[in-house]
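> what follows is a predicted structure for the sequence shown.
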Amino acid sequence: MTPVDKLLDAIATACRVLTGLSLVILTVIFGWLVFGRYVLNATPTWVEQAALLLVMTIAFIGAAVGVHENAHLSVSVFRGLVPAPVRTAFVIVTDLAMAGFGGLMLVYGAKLTAFKWGSMIPLIQLPEGLRSLPLTIGGGLILLFSLAHLTRLALRRDLRRDTIE
């Protein structure tokens, strides 16, 4: 394993911890919402806004981890039916598409984050740009992880199961 691979694995692990922690916090605050609504008869209104931030984090950062671990949604049935050279071409096209999509998420997510940063989220008084920050970070990570897959493939060090057998 190269130092770059170790760094990418460490980034993916940090993302996994962040998304796991976000899921735990989401569960706890929804528990508080139910308790407040039905036991205290006082609904905590901030929970919905905080939950939106947490869901964005879970979705976009979690998707980046899926790309790193080659667990993202892709149609591998077609790759399994074709000869190895064609399969490799499909993998390259998939990685290029993922890199392009991640790059678009990064660029347009950053523009959206910058545009929305000046206003505040109601009830929790945090910058509105925080809602699109996971989109930006997730896009950058998807781009990074996809380029790493392509680099490993070019160096003939790709260990994914459905690439070259």
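All right, it came through fine. On a predicted model such as this, the values are computed, not experimentally measured, just so you know. Numbering: from 1, shown residues only.
> C-alpha only now, for contacts and for neighbours.
Fine.
> hang on, residue 96 in a helix?
Yes. Counting by DSSP: H, G, I helix; E, B strand; the rest coil, residue 96 is part of a helix.
> touching, it and residue 146? I think so.
Yes. Under the criterion of Cα atoms under 8 Å, residue 96 makes contact with residue 146 at 7.2 Å.
> let me see the ranges of the helices in the protein.
Remark: helices assigned in the chain by DSSP state H are 3-38, 46-68, 77-81, 84-116, 133-154.
> okay, now the one to match up with it:
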Amino acid sequence: MRFLLEALARVRALAQFITTLLFAGIFAVFLFAVFMRYAMNQPLAWADELNIILLLWVMFIAGALVLRDDEHVAFDIAWNAAPPRLRRAMGIVGALAFGGLFLVALPGTWSYIMFLWRERTTVLEWRLDLVYSCYLVFFVAVIVRFAAALLKLLGPHWRRQVGD
């Protein structure tokens, strides 16, 4: 178990590093585009497209691998009002429902993204399957996160998981 936690910490650190670099890239491309547009009077068509792609990757990688569960936006009024056993039941139902939904949707999502190899972005002409492959990383990470939450809720130390 310790090995798994250490591996996950390394994956999270790597994802933090990658998303930081991607965000710095967004900022650099934005500044360069502004300079080219207003100082050189040469607008760059590719800059907006590249920034959208980089932002897409930042959002999905950060959402899946960097943010902890308690850092995501949550409406937890019912959760906070519930006693520990009901929280456990709510967590189990939620993990099964959402994890199961993502798991069932994974093959279709995979198929559609692989189908996109035929299409290209407008300006850079990058293959869309590569552009949207970050969504597969997100999907798999969400499934793993819900599976881990389910295992914790079904385990002997479930009270830690529900904040009791």
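Good, I have the coordinates. In this text, all values refer to a predicted model and were calculated from it rather than measured experimentally.
> picking that back up, so can I have CSV of the helices of structure 1 showing distance to residue 127 of structure 1 and mean neighbour count?
Converted to CSV, the helices of structure 1 look like this (distance: least, Cα to Cα, whole Å; neighbours: other Cα atoms under 10 Å):
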stretch, distance to residue 127 of structure 1, mean neighbour count
helix 3-38, 18, 15
helix 46-68, 11, 20
helix 77-81, 43, 12
helix 84-116, 8, 18
helix 133-154, 10, 23
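> out of the ones you listed, nearest to residue 123 of structure 1?
helix 46-68 (5.4 Å; Cα to Cα).
> just give me the mean distance for that closest one relative to structure 2.
Mean deviation of helix 46-68 of structure 1 relative to structure 2 after superposition (mean Cα distance after the TM-score superposition for structure 1): 1.9 Å.
> if we can go back for a sec, using JSON lines, lay out the helices of structure 1 together with distance to residue 163 of structure 1.
Putting these into JSON lines (distance: least, Cα to Cα, whole Å) gives the following:
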{"stretch": "helix 3-38", "distance to residue 163 of structure 1": "18"}
{"stretch": "helix 46-68", "distance to residue 163 of structure 1": "14"}
{"stretch": "helix 77-81", "distance to residue 163 of structure 1": "8"}
{"stretch": "helix 84-116", "distance to residue 163 of structure 1": "6"}
{"stretch": "helix 133-154", "distance to residue 163 of structure 1": "8"}
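> for residue 125 of structure 1, find the nearest of those.
helix 46-68 (9.7 Å).
> any idea how far that closest one is from the chain center?
Its chain's C-alpha centre and that of helix 46-68 of structure 1 lie 8 Å apart, by Cα atoms, centre = their mean, to the nearest Å.
> also stretch 82-97 of structure 1?
23 Å.
> same question, stretch 55-69 of structure 2
On Cα atoms, centre = their mean, the centre of stretch 55-69 of structure 2 falls 4 Å from that of its chain.
> what does stretch 144-155 of structure 1 give?
Per Cα atoms, centre = their mean, the centroid offset for stretch 144-155 of structure 1 relative to its chain is 18 Å.
> how about stretch 116-124 of structure 1?
That offset, for stretch 116-124 of structure 1, works out to 23 Å (Cα atoms, centre = their mean).
> and for it, what's in contact with it?
Outside stretch 116-124 of structure 1, the residues within contact range by Cα atoms under 8 Å, 6 or more residues apart in numbering are 45, 46, 49, 50, 126, 127, 128, 129, 130.
> same check, this time on stretch 78-94 of structure 2
With Cα under 8 Å, 6+ apart, stretch 78-94 of structure 2 has contacts from 149, 150, 153, 154, 158, 159, 162, 163, 164.
> swap the cut-off to 7 Å and go again
150, 153, 159, 162, 164 (Cα atoms under 7 Å, 6 or more residues apart in numbering).
> ok, now which ones touch the fourth one?
Counting by Cα under 7 Å, 6+ apart, residue 162 of structure 2 makes contact with 84, 87, 88.
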